[in-house]
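# any chance you could fold what I've pasted below:
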Amino acid sequence: MDLAIPLHIVPPFSPIDDSTGLYAHEVFNVLLDHEIRYFERDGKRCSIAFIDIDFSEAFRVLRQQSEAAVIRKIGDILRSGIRQVDFGARYSYNKFVLAFVNSDGEDAHVALRRILGRIDEVFEGNPPINIGTATCPENGTTRAILVQRAIDALHSSRGEGQNRIIAFDPMNRMWLNNRPKVLIVDDIEMNIKILEAMLRPNNYEIYRAVNGKEALGIMEFNEIDMVLLDIMMPGMNGYEVCRRIKNRQSTAITPVIMVTALDDSESKIKGIEVGADDFITKPPNRNELITRTRSLIKLKTLYKDFTNIESVLFSLARAVEAKNPYTNGHTSRVASLSVAIGTRMNLEPEKIEALRFGGVLHDIGKIGISNQILNKSGSLDDREWQEIKSHPETGFRICYPLRKRLRHAMDVIRHHHEKLDGSGYPDGLAGDEISTVARITAAADIYDALITDRPYRPRMDAETAVAILKKEVLDAKLDKNVVEELQYITGY
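Predicted coordinates:
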């Protein structure tokens, strides 16, 4: 039988922590989620800081005051050290968290230094305090990731002494709880023990597997940072294990070092063909092993950081759409249609990927264009039209730091408004100067714009839109083959 609990004996939830005057933990989470959504919509940044305070020292210094009074005093200092728009919470007994709205890491550092100075003044150089910070979007674009990375930075601060403020550094994982994970795969136990003995003093977390199947199973459920892989194993040999690691999307960037007694060129060529990143000959030299392992893990971390930047760019692209209700979903539709056209044209996989990335990012340069222009219902004047025409070049500059990763997508971002007759912008390219991926996205972009409502005109039906594209082909502006494939896909 269900028992009803009388409402009068259910403790009411309080948004404020009574002991400090700061928000409750749950309220802080809601507010931080809200600030992250602001970033996704408007590109506004925010920083958070975890503060660990040794209360035992604080009580000793102010021994004439009660424990509650000391904790309240610390809460008062934290609240007075931040702006009205910022907010904080008591996270646990001796741990606090602050959020700095629309601020980068440097802004947060200034405020935290001010708070440290005030606590130092009140508590006569005590208590010991450690602070770790993380910033959105550089260190994460979800609350869970941002909080975890600020806590990771806090652990680093503890390791470097008291009264230290440490910002999360994605390139330095050696001090984090999440130590670099190395998987050693060898069917001979002694070989595993030798490698493990060389690596453990360098703060690596070691995983062990005695065959390929076991290794792949471990990687299915753990984010491994490095694989040291024997080649000559019964059943599935090292070449096949490496091939499967590199063919999995979730593990493709995980570096693999083949540790082998084979030292001939043919074996190394075969290893390169299946994606091996490096080779070490048995028995391994300790310094060589440590140097190569550290270098490849750093490269993997850097690549992951680029992936995070990609997610930031995609968030900015969504923010552009949010500025103009008429273009909601436009970039994803352009990306999907472009990929469909490229697939029918049998383009290489890297160019299909460029169509996907480029389709999503092609209008990212509009982030700097005012809403009044983007949502104007009438004709644009010359100044407004020039501002609109600047978006491909602006988008190209925004994405330029990732040019090696985006590759052909950079053509899409810069050249999706070029025309075959040279009348397009920003570079006035003509004919073969315009890449295939840019030609495809140009047609998909125009088509989607025509069949959706815009502030200056209502949507057209698909048949009329395709007829306009065909006219553009006759005027030597769009690629005939591209438009024919678009026509086939749309059925018009």
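
# hey, let's count contacts and neighbours off CA atoms from now on
Noted.

# from Asn247, how far off is Arg397?
For Arg397, the distance to Asn247 (Cα to Cα, to the nearest Å) stands at 32 Å.

# now the helices: where do they sit in the stretch 1-150 of the chain?
25-42, 55-61, 67-80, 105-122, 143-159 (DSSP state H, counting those that start in this stretch).

# for the last one, buried residues please.
Along helix 143-159, these residues count as buried under the neighbour rule (16 or more other Cα atoms under 10 Å): 143, 146-147, 149-158.

# likewise for the first one?
If you call a residue buried by 16+ other Cα under 10 Å, then helix 25-42 has these buried ones: 25, 27-29, 31-32, 35-42.

# please apply the same query to the shortest one.
Within helix 55-61, the residues that qualify as buried by neighbour count (16+ other Cα under 10 Å) are 55, 58-59, 61.

# quick one: the strands in the protein?
Per DSSP state E, the chain carries strands over the ranges 46-53, 87-90, 95-101, 129-136, 164-167, 181-185, 205-209, 226-230, 256-260, 278-281.

# quick one: distance of the last one to the chain centre.
Read it as strand 278-281. Computed by Cα atoms, centre = their mean, to the nearest Å, the chain-centroid distance of strand 278-281 equals 31 Å.

# output the contacting helices and strands for that strand.
If you count contacts as 3 or more Cα pairs under 8 Å, 6 or more residues apart in numbering; DSSP states H and E, strand 278-281 packs onto strand 256-260.

# now do the buried residues in the strand it packs on.
256-260.

# mind listing residues that contact it?
226-232, 238, 242, 271, 275-282, 284 (Cα atoms under 8 Å, 6 or more residues apart in numbering).

# mind redoing it with 10 Å?
With contact meaning Cα atoms under 10 Å, 6 or more residues apart in numbering, strand 256-260 is reached by 183-186, 191, 195, 225-232, 238-239, 241-242, 245-246, 267-268, 271-272, 275-284, 289, 292-293, 296-297.

# same question, stretch 367-383
42-43, 316-327, 366, 384-391, 394-395, 454-457.

# got it, and stretch 482-492?
337-338, 340-345, 436-437, 439-444, 447, 462-467, 469-470, 472-473, 480-481.

# can you turn the buried part of those into a PyMOL selection?
To isolate the buried members of the contacts of stretch 482-492 in PyMOL, using 16+ other Cα under 10 Å:
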select buried, resi 337+338+340+341+342+343+436+437+439+440+441+442+443+444+447+462+465+466+469+470+472+473+480
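
# among the contacts of stretch 482-492, name the ones in helices.
Applying DSSP state H to the contacts of stretch 482-492, the entries found in helices are 337-338, 340-344, 436-437, 439-444, 447, 462-467, 469-470, 472-473, 480-481.

# just put the buried residues of strand 256-260 in JSON lines and tack on distance to Glu310.
Compiled in JSON lines, the buried residues of strand 256-260 are given as follows (distance: Cα to Cα, whole Å):
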{"residue": "Val256", "distance to Glu310": "24"}
{"residue": "Ile257", "distance to Glu310": "27"}
{"residue": "Met258", "distance to Glu310": "30"}
{"residue": "Val259", "distance to Glu310": "33"}
{"residue": "Thr260", "distance to Glu310": "36"}
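
# would you do the same for the sequence below? I want to compare the two.
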Amino acid sequence: MVSLEALHKILVIEDDPASAELLKEVLEQVNYRVIVAHDGRNGVKLANQELPDLAIVDVMLPTLNGFEVCEQIRSNQALMTLPIIVLTVFNEPQHRVRAIKAGATDFLNKPFDRLELLTRIRSLLDLKDEISKRELFQDVAYCLMTALNSRSPNVASHSRRVAKLVEQLGMRLSTPTNMISELVTGALLHDIGKLGLILSPEVVPEDLSEDERTIWKQHPLIGEKMFSRFHRPIVQKIIRSHHERVSGGGFPDSLAGPALEFPVRIVALCNRFDQISKGEPENWGEAIKTLQFETGQGYWDSNVLKELEKLLKLYSELGMNPYKGL
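Predicted coordinates:
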């Protein structure tokens, strides 16, 4: 099995041969791939050519000093987020400030401690990998939403409206900021699995045969599978479970009670509300009456419904349309 370290390439820019060899030896012992440059200008050239995962840069270098190396590396768009550890014998604050301004990510004093160096490298690479995964997730989500909008503008519009309501409700329910982001993303993608159906994304389940309805009910599972390679548990639960009910009887898992987590409850209710109101404020009253009846039957979370009613009342009093611009 290939180690995580072996998947990462580290550029060492160090003019002292003994120091460069020591760094190379320490890094290769834990299976990092290492490339070495002995002056600043060649270091920048290698960074642009090799696109390493992390750079270790000495301050005192010929041709370009470490600060200039950082500045030139950062001028390459592809290296804007490259973690850079600056090695220095200087410990004065002004040198650290200058390094930060030049684009350094972290600092390490010479002579360095082996364990501290490896710990900082691992931490920076883990953060870089997480950022890369999130950027990839956003790219994939954008492409799929673009495809959904092309195949079914109505379903895509429905998803955007649900996401908008979910965002507003999340704030009213004092949801942490990072959770709101996941809520909105899950709401936006909740119907993305309809892209994988042989049926039109815009079909109404009541108009389908029993066999067709069985196929239609697969869309939450298809949507969840589209993002199975990403670790976004809240988003994945929302996509999978947005047709579940508090009292049970929903699909695909017939979840009930505590098994239906709060983020899913918010999206499930907003999804149902928009199915009825179709984004038209004049339909809000009818939609709320239907939700009140269904909540009495145990379908939806009564606390979420109360907050939705308050939110819609506020919109009405202010003459606001929350969907404007979507």
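
# with structure 2 overlaid, report how far the longest helix along structure 1 is off on average.
Counting by DSSP H, the longest helix found in structure 1 is helix 286-323. Aligned to structure 2 and superposed, helix 286-323 of structure 1 gives a mean residue distance of 4.8 Å (mean Cα distance after the TM-score superposition for structure 1).

# buried ones in that helix?
Neighbour count says helix 286-323 of structure 1 has 289, 292-293, 296-298, 300-301, 305, 308-310, 312-323 buried, by 16+ other Cα under 10 Å.

# dump the residue contacts of the aligned residue in structure 2 for Arg344 of structure 1.
Using TM-score structural alignment as the criterion, Arg344 of structure 1 maps onto Arg172 of structure 2. By Cα under 10 Å, 6+ apart, the contact list for Arg172 of structure 2 reads 166, 304, 307-308, 310-311.

# now the two most distant members of those.
Farthest-apart pair in the contacts of Arg172 of structure 2 is Val166 and Lys310; separation 13.7 Å (Cα to Cα).

# picking that back up, redo the contacts of Arg172 of structure 2 as TSV? Include distance to Ala102 of structure 2.
Shown next, in TSV, are those (distance: Cα to Cα, whole Å):
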residue	distance to Ala102 of structure 2
Val166	41
Val304	49
Glu307	48
Leu308	49
Lys310	50
Leu311	47
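
# I'd like to know how far the residue nearest the centre of structure 1 sits from Trp385 of structure 1.
For structure 1, Asn308 is the residue whose C-alpha lies nearest the centre (Cα atoms, centre = their mean; 1.9 Å). Distance of Asn308 of structure 1 to Trp385 of structure 1, given as Cα to Cα: 33 Å.

# against which helices or strands is whatever helix or strand Arg41 of structure 2 lives in packed?
Applying DSSP states H and E as the criterion places Arg41 of structure 2 in helix 40-50. Contact partners of helix 40-50 of structure 2 among helices and strands, from 3 or more Cα pairs under 10 Å, 6 or more residues apart in numbering; DSSP states H and E: strand 9-13, strand 33-37, strand 54-58, helix 66-74.

# count of neighbours near Ser267 of structure 1?
Ser267 of structure 1: 14 surrounding residues under other Cα atoms under 10 Å.

# now do it against Ile257 of structure 1, distance only.
13 Å.

# and for Phe55 of structure 1?
In terms of Cα to Cα, Phe55 of structure 1 sits 47 Å off from Ile257 of structure 1.

# give me the neighbour count for the spatially closest residue to Thr105 of structure 2 that is not a sequence neighbour.
Setting aside the residues directly before and after it, Thr105 of structure 2 is nearest to Ile84 in space (Cα to Cα, 6 or more residues apart in numbering), at 5.0 Å. Residues near Ile84 of structure 2, counting by other Cα under 10 Å, number 25.

# structure 1: which residue goes with Ile84 of structure 2?
Per TM-score structural alignment, Ile84 of structure 2 is aligned with Val227.

# isn't its match right up against Ala215?
Yes: Val227 of structure 1 is within contact range of Ala215, at 9.1 Å (criterion: Cα atoms under 10 Å).

# so where in structure 2 does stretch 421-433 of structure 1 end up aligned?
Taking TM-score structural alignment, stretch 421-433 of structure 1 hits residues 247-259 over in structure 2.

# name the residues that touch that stretch?
217-221, 240-246, 260-261, 295, 297-301.

# now do the buried residues in that stretch.
247-248, 250-252, 254-256.

# could you tell me the end-to-end distance of that stretch?
Start-to-end, stretch 247-259 of structure 2 (Cα to Cα) is 10 Å.

# thinking again about what came up before, the residue nearest to the centre of structure 1 -> structure 2?
Under the alignment (TM-score structural alignment), Asn308 of structure 1 pairs with Leu136 in structure 2.

# what do you get for Lys193 of structure 1?
Checking TM-score structural alignment: Lys193 of structure 1 goes with Met60.

# next, work out how far apart that match and Asn109 of structure 2 are.
Distance, Met60 of structure 2 to Asn109 of structure 2, by Cα to Cα: 13 Å.

# same question, Arg232 of structure 2
Here Arg232 of structure 2 is placed at a distance of 37 Å from Asn109 of structure 2 (Cα to Cα).

# and for Val12 of structure 2?
Val12 of structure 2 is 15 Å from Asn109 of structure 2, by Cα to Cα.

# just Arg74 of structure 2 next, same as before
Taken as Cα to Cα, the span from Arg74 of structure 2 to Asn109 of structure 2 is 22 Å.

# do the same with Gln236 of structure 2
43 Å.

# now do the shared contacts for Val227 and Ala215 of structure 1.
With Cα under 10 Å, 6+ apart as the test, Val227 of structure 1 and Ala215 both reach 183-185, 207-208, 245.

# now render those residues as TSV, adding distance to Lys376 of structure 1 and neighbour count.
Formatted as TSV, the shared contacts of Val227 and Ala215 of structure 1 follow (distance: Cα to Cα, whole Å; neighbours: other Cα atoms under 10 Å):
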residue	distance to Lys376 of structure 1	neighbour count
Leu183	58	23
Ile184	61	25
Val185	62	28
Tyr207	59	18
Arg208	62	19
Ile245	51	25
